[in-house]
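Asker: okay, structure incoming, though there's no sequence with it:
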């Protein structure tokens, strides 16, 4: 088997024996020059459909950009790396120069996934993440998901302001360092996943409109501007090839697609997923996960593995914090009943009217889906970072309640996701941070403060400046000085149990229903794939509740003796109990 990987792209610069071939789609122009640093600009040959091509004897490492007729120079939209940030020079990269140590890695099946979401910058770049991998593997994590790494303005950003989706941001490291990170993960038995953004480009450095304005629609807008026009074959190819690029050239094991509800031509999702699965090597596990706030399950019938389950988070959050503002109002009534529904069927909203959306119906039926169709979580970058002060659940809820909810998350047969710092009870915020300049920096700062001015909880408070370096620095997770050790031990205990007793039995698992048993409590049951029966009782109230006595061999209890109380008909406060009766 080869130990070198590369993908031949329709777009961009490709190294070959005859030199480097450059391809650039600029249908708005009749002439384009290729500008090589320290060389003379070269006229490119135009095809009838707006493709410009030329081949030059330049090596990997050469710096280049494209010069438009009005003199504007632009980076390659498919740049594999940048020298000088998003406005700088694109770099010719030979993807096959890197020799993979774990070239034979085939991945892991999806039912084994325990996902750990992190921001690369908060770990000190690709090298810093690599250094953290042994600790995460020891904890029981099986998949590390990077927030977007595509090139963004400046050195600090969540990653969703990207404009060059093929270029790892130089603030994190080089392409070779990213590959070394993924290689190291595979050596440790860890999957690596990547968050990708195909629904919009960032506000700074998006030059595509200057040479391919039809890339965007004028008749349809998103919160970020004109919608990307997925009706065009060139647009579809640009993003489909990007997905393949990360999976085939960088050997990521899966992708999380940001906010696909903002992609108007949703058939592209299924087309892309089918293309991906047709392209990957036989026997290799590759996983595709969507964020889709509409709770649409249609894509999950095909080649997409799962969707983020915001409903699970929202229910738990309301139960633990009592918050009711914003979208949490949808979970303010019959919250325990909604807890039971998300445990049993994944989505809470499956077509019911949403109070937050002024009665508009949200969601589609999901009870028939596999339990692994749902990536559930207590925290993630959005749910923390989209708060004015980036508050973590650890600062908003009782520690015992967070621990009980954590136990439920890690023992149910959904795919659990952990946000960086949860495993050490971190209380540091995860704030919204950027590194914009000038008027854009001012607009982002004021827009952020205006956004939260209508919330009572933030009235009169100074929302942190996203562009201040200290805002990013404050967002780096730190272990809780008193609870970190115990919280890590809890995670390790739960993930050891999951790996030994739950995960191998998940394929073929089905819900046997769930019911509310108190104001903040529910009991859920599943028949697992081998016939074993899993019962989970969860009480997020600070008071015990009366229940029908539980029966079955004990798998886990939050506190010693809690299961005895539950068998006798009382579920203690802030408690999770899991019972597992294996098939004869």
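Answerer: The structure has been received and is ready for your questions. Because the structure is a prediction, the values reported are computed rather than measured.
Asker: use CA for all of it now, contacts and neighbours both
Answerer: Noted.
Asker: contacting residues for the closest residue in space to residue 294 that isn't next to it in sequence?
Answerer: Excluding its sequence neighbours, the residue lying closest to residue 294 (C-alpha to C-alpha, 6 or more residues apart in numbering) is residue 363, at 5.5 Å. When the contact criterion is C-alpha atoms under 8 Å, 6 or more residues apart in numbering, the partners of residue 363 are 294-296, 347, 349-352.
Asker: what about residue 298, how many neighbours?
Answerer: In terms of burial, residue 298 registers 12 neighbours under the definition other C-alpha atoms under 10 Å.
Asker: next one: the one 4 residues further on
Answerer: Other residues within reach of residue 302 by the criterion other C-alpha under 10 Å amount to 11.
Asker: please name the residues that touch the residue lying closest to it once chain neighbours are set aside.
Answerer: Sequence neighbours aside, residue 270 is the residue nearest to residue 302 in space, at 7.2 Å (criterion: C-alpha to C-alpha, 6+ apart). For residue 270, the contacting residues are 299, 302-304, by C-alpha under 8 Å, 6+ apart.
Asker: please compare the first structure with the one that follows:
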């Protein structure tokens, strides 16, 4: 269920104790540094002592103007504000006073219901040749015309260097300067919403990046002493100030940037033994924030747990099970995390199309541990399905897209299934035009960190032996440039663009109205051949029937009935797709 509550009265940023907030002609500054002996505000060259509260927060109010540079001097060391809304330069220098909450928005945007969602995952730095918010804003109408209804931005919180995926951010409140200013990001959001597109932001609340995260030095209490995530020190979410840092961040993006939702990265690494889990509190605070539109919270959770979606505060979760089933069915890959899906990928796809997740706690071939809990009670829209994502493409040694790994006819069938099934479909930037250029892992580290990243990246593929040992240097600019989409064969791109447009037009006109009428029972999905599936999803106002061949036709000729969309002939072709939308009369 999406959150949708009456408009709020007043600006909730006034309640925040982290960062700098304008209060008339003065600004309030706050920092949590319980281990520090002294903290002062550095404002355009002058220092003013800050006062410590009993809970470790330091604060001061001072006259200042928008655009001035400031920092905190902690036990004699000048550091940026960890909740800075903008930096004056890189992550190591001064912060800058800006007030994104002061923007006067136009257009009266009221959001969109989640059933409308066709998500487009976007890396701002590669989406256009310029790699900026401003350039992306000019492309929003084109995406809307194609049938996209939501863009999901890979993380924009500032990291060190010019290039990166965004998951190594250290200043989660500050848009990355390579992309543009806070105002330019807001203008991109406004342009997207003017075109009818929701805007969702990927946020990282499970770790900080390796370069410029000064909280480790002056607030060690922010982190757990014993536990580490795959990316660094684990965050201690039992600390009230730590919880507030991230909950306020979520509210800030939704409120000050008028976003329509957030995708929370790797929530399985957000460990909180508190009686009231921080993610539940975050969802409740967003629900109760008084935003004047539906707000959609999405998780990435490799545990396949339904609990957060059961709270009603989280609308969906990325569904890697669906991706793995399709990927293995089309490529035959069986290494690493694909191994459990290699035993019977078509059977797994039947489960995914029936219940959403494949792994729901049952024993799995080749796996010693069980994963997940039953989630078939959730609405089909509680699963964000994809054939490609930044993770699944970029976390390959050579960044190959699905179309480069399998029969293009099969990829077209998978594309049609993704965009017409009643789950929430997500396309990865370029997928809509059959992009063949890779999407590689890239970053912009220096010195020892660059060496460690390069070597670590090479070690990462020990479970994927067929990928080879040659891994492009993630720090090389040519690795970034090689990942640019939209520079391929014009005829092929137009073919795929037309296919995407036709499928999404059918989805908007015929399928979404069925979805909004409500589910009318469980899905009926059967295997009709070694690599053929028949699926029926019932709704209050009709049913949706798909026949899918991913390598062989069905064992018996399917019953003839009117079809609203076809690829090939499902009766005889090894790769084919047929869809019928049957409203009740």
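Answerer: Looks like it arrived, so ask away. Computed from a predicted structure; not experimentally measured.
Asker: before we move on, back to that, keep only those of the contacts of residue 270 of structure 1 that are in helices.
Answerer: Secondary structure of those is defined by DSSP state H; no position falls in helices.
Asker: as a markdown table, these with distance to residue 223 of structure 1 would be great.
Answerer: What follows is those, written out as a markdown table (distance: C-alpha to C-alpha, whole Å):
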| residue | distance to residue 223 of structure 1 |
| --- | --- |
| 299 | 23 |
| 302 | 29 |
| 303 | 28 |
| 304 | 25 |
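Asker: top of those by neighbour count?
Answerer: Counting by other C-alpha under 10 Å, top hit in these: residue 304 with 22 neighbours.
Asker: which position in structure 2 pairs with that one?
Answerer: In structure 2, the residue equivalent to residue 304 of structure 1 is residue 314, according to TM-score structural alignment.
Asker: so that match touches residue 296, yeah?
Answerer: Yes - contact between residue 314 of structure 2 and residue 296 holds when scored by C-alpha atoms under 8 Å: they sit 6.8 Å apart.
Asker: OK, contacts around the aligned residue in structure 2 for residue 289 of structure 1?
Answerer: In structure 2, the residue matched to residue 289 of structure 1 (TM-score structural alignment) is residue 298. Going by C-alpha under 8 Å, 6+ apart, residue 298 of structure 2 touches 261-264, 314-318.
Asker: so who does the spatially closest residue to residue 274 of structure 1 that is not a sequence neighbour touch?
Answerer: Among residues not flanking residue 274 of structure 1 along the chain, residue 303 sits closest, at 6.0 Å (C-alpha to C-alpha, 6+ apart). By C-alpha under 8 Å, 6+ apart, the contact list for residue 303 of structure 1 reads 270, 273-274, 277, 288.
Asker: could you redo the last one with a cut-off of 7 Å?
Answerer: When the contact criterion is C-alpha atoms under 7 Å, 6 or more residues apart in numbering, the partners of residue 303 of structure 1 are 270, 273-274.
Asker: of the contacts of residue 298 of structure 2, which is the nearest to residue 345 of structure 2?
Answerer: When those are compared for distance to residue 345 of structure 2 (C-alpha to C-alpha), residue 318 wins out at 18.6 Å.
Asker: can you verify residue 353 of structure 2 is assigned to a helix?
Answerer: Yes - the assignment for residue 353 of structure 2 (DSSP: H, G, I helix; E, B strand; the rest coil) places it in a helix.
Asker: and for it, the neighbour number?
Answerer: Residues lying near residue 353 of structure 2 (other C-alpha under 10 Å) number 25.
Asker: map it onto structure 1.
Answerer: Checking with TM-score structural alignment, residue 353 of structure 2 has residue 343 as its match.
Asker: cool, residue 372 of structure 2 as well?
Answerer: Structural alignment (TM-score structural alignment) places residue 372 of structure 2 against residue 363 in structure 1.
Asker: and what of residue 109 of structure 2?
Answerer: Under TM-score structural alignment, residue 109 of structure 2 pairs with residue 105 in structure 1.
Asker: contacting residues for its match?
Answerer: residue 186.
Asker: how far away is it from residue 424 of structure 1?
Answerer: Shown here: residue 105 of structure 1 relative to residue 424 of structure 1, a distance of 30 Å by C-alpha to C-alpha, to the nearest Å.
Asker: got it, and residue 432 of structure 1?
Answerer: When C-alpha to C-alpha is the yardstick, residue 432 of structure 1 and residue 424 of structure 1 sit 21 Å from each other.
Asker: before we move on, what about residue 213 of structure 1?
Answerer: 47 Å.
Asker: which one of those two has more residues nearby?
Answerer: residue 424 (22 against 15).
Asker: tell me the counterpart of the more buried one in structure 2.
Answerer: Structural alignment places residue 424 of structure 1 opposite residue 433 in structure 2 (criterion: TM-score structural alignment).
Asker: shouldn't its match be in contact with residue 491?
Answerer: No - taking contacts as C-alpha atoms under 7 Å, residue 433 of structure 2 lies outside contact range of residue 491: 9.9 Å.
Asker: from the chain's centroid, how far away is stretch 510-520 of structure 1?
Answerer: Per C-alpha atoms, centre = their mean, to the nearest Å, the displacement of stretch 510-520 of structure 1 from the mean C-alpha position of its chain is 28 Å.
Asker: likewise stretch 174-194 of structure 2?
Answerer: Between the mean C-alpha location of stretch 174-194 of structure 2 and the chain-wide mean there is a distance of 17 Å, by C-alpha atoms, centre = their mean.
Asker: with stretch 471-486 of structure 2 instead?
Answerer: Stretch 471-486 of structure 2 has its average C-alpha position 21 Å from the chain's average C-alpha position, going by C-alpha atoms, centre = their mean.
Asker: whereabouts in structure 1 does it align?
Answerer: Counting by TM-score structural alignment, stretch 471-486 of structure 2 falls onto residues 463-478 of structure 1.
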